[in-house]
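> Show me the folded form of this:
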Amino acid sequence: MLVLLVLACVIPEAILSISSGYFRGWIYQNFAFWPGLLQGWSGNYPGQWALMFVSYAFLHGGVLHLSFNMLTLVSLGRPLVDALGQLRFLVLYLLSALGGAGVYALLAHDPVPMVGASGALFGLAGALVGEQISLARKNGGAAAAWKALIPPSLFLIGINVVMYVTLSGQLAWQTHLGGFLSGLAVMAALQHQQHGS
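Predicted coordinates:
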């Protein structure tokens, strides 16, 4: 599953990197996440407003953006595939991408397109944190669960602040937040399902 997700991101960027800037613009116009499509803009085709909630996560803003995200995908994804299995991992990944887009839609105000897998990747981070919270709760109760949540959350906030400053504000932090919260929620639901069955 990790290989398929990596290929699903690498192949489009490879094609865009060797094609004209016009083609990248056309792909972004049709498959990036555009908040305006939820605020009265006309789409380029029926259902664009719905498809963009997933399609944005398979596009990137260049080779560096793609490389960083794919390294993160592999490093965070391996332990989760082992813990959840292929199908549940895919569900986690896609729901995190959807959650990232949903929070971006609610909080972003700029009419610029948003692309990248980072909403789903922050969902994977949220799932790993959720797994640690569950283990801490079993072994040490509610106080231990809070201790498992706070340090990694502060670390991720710090990463976002550094990236926001470094990238001069060109960061979809809203997507990161939505992905992280979605990953936490999906992992909690999957663990509940596993313990309930």
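
> Please make it C-alpha for all contacts and neighbour counts, starting now.
Fine.

> which residues in the chain form helices?
Listed in chain order, the helices of the chain (DSSP state H) span 2-18, 21-31, 48-55, 63-84, 86-107, 118-166, 173-196.

> same for the fourth one, what does it pack against?
Identification of packing neighbours for helix 63-84 by 3 or more C-alpha pairs under 8 Å, 6 or more residues apart in numbering; DSSP states H and E yields helix 2-18, helix 118-166.

> for comparison, sequence B:
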Amino acid sequence: SLGEAGLLGGPGAVGWRLGLIRDYGFSGDIFDWMVANGRYPPDQLLRLVTYPFIHLGFSHALFGIVLLLALGKLVSEAMGQWAFTVMFFGSAILGAAAYAVVLDDPTWLSGAYPGVYGLIGGYSFVLWRRLEGSGPGQYRAFSLIAVLMGLQLIWGMLFETGTLWLAELFGFFTGFGLSFVLAPGEWDKLRALVQRR
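You can find the predicted model right below:
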């Protein structure tokens, strides 16, 4: 941001962010090429875990950090730090992979949001379990994701936002799904359910 403002690095600093996105962002086209050719170069696979650290601007990074801190605290308190780490990176990786497989969008993916939405999935899972037995009230656990997706829809109608929100939605479903294994006591419930069948 300082380079783009001309305060650091001279004239060449204007392209620093684009260079970072090119070198560390996630490209659906590159992912499609890897799957089609059955070749997975480590430097290209690394993009699945580096793209959440590259943002499009200061405000894009700031909102991502605020959401990560708030939701990360909630999820790590409910499930533990290891579960938080697995959920964040698992949601970022699977959110990006699903984005590449489902869409043929050449737009590069960057930012922490698919991982953050995975944490929203984990948080929703915790609320869902807490409200278990309350009947229709249990679905209040999904109010946060409903509000966020509603805001995404309104924002998309006002401004051309593209399809990047789908990676976030895939991240949410990944985080929610991982909670069936990562949340305390859930692994035992899942194992007991499988043994009964």
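
> what TM-score do we get after superposing?
With the length set by TM-score structural alignment, normalised by the length of the first structure, the two chains reach a TM-score of 0.78; 180 aligned residues with a C-alpha RMSD of 2.8 Å.

> related to what we said a few turns ago, any chance of JSON lines for the helices of the first structure, columns distance to W41 of the first structure?
Below are the helices of the first structure laid out as JSON lines (distance: least, C-alpha to C-alpha, whole Å):
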{"stretch": "helix 2-18", "distance to W41 of the first structure": "25"}
{"stretch": "helix 21-31", "distance to W41 of the first structure": "12"}
{"stretch": "helix 48-55", "distance to W41 of the first structure": "9"}
{"stretch": "helix 63-84", "distance to W41 of the first structure": "28"}
{"stretch": "helix 86-107", "distance to W41 of the first structure": "14"}
{"stretch": "helix 118-166", "distance to W41 of the first structure": "23"}
{"stretch": "helix 173-196", "distance to W41 of the first structure": "21"}
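
> could you dump those to JSON lines with mean neighbour count and distance to L37 of the first structure?
Shown next, in JSON lines, are the helices of the first structure (neighbours: other C-alpha atoms under 10 Å; distance: least, C-alpha to C-alpha, whole Å):
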{"stretch": "helix 2-18", "mean neighbour count": "15", "distance to L37 of the first structure": "23"}
{"stretch": "helix 21-31", "mean neighbour count": "16", "distance to L37 of the first structure": "11"}
{"stretch": "helix 48-55", "mean neighbour count": "19", "distance to L37 of the first structure": "6"}
{"stretch": "helix 63-84", "mean neighbour count": "16", "distance to L37 of the first structure": "25"}
{"stretch": "helix 86-107", "mean neighbour count": "22", "distance to L37 of the first structure": "10"}
{"stretch": "helix 118-166", "mean neighbour count": "18", "distance to L37 of the first structure": "19"}
{"stretch": "helix 173-196", "mean neighbour count": "21", "distance to L37 of the first structure": "17"}
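
> Now do the same contact list for V10 of the first structure.
Shown in contact with V10 of the first structure (C-alpha atoms under 8 Å, 6 or more residues apart in numbering): L66.
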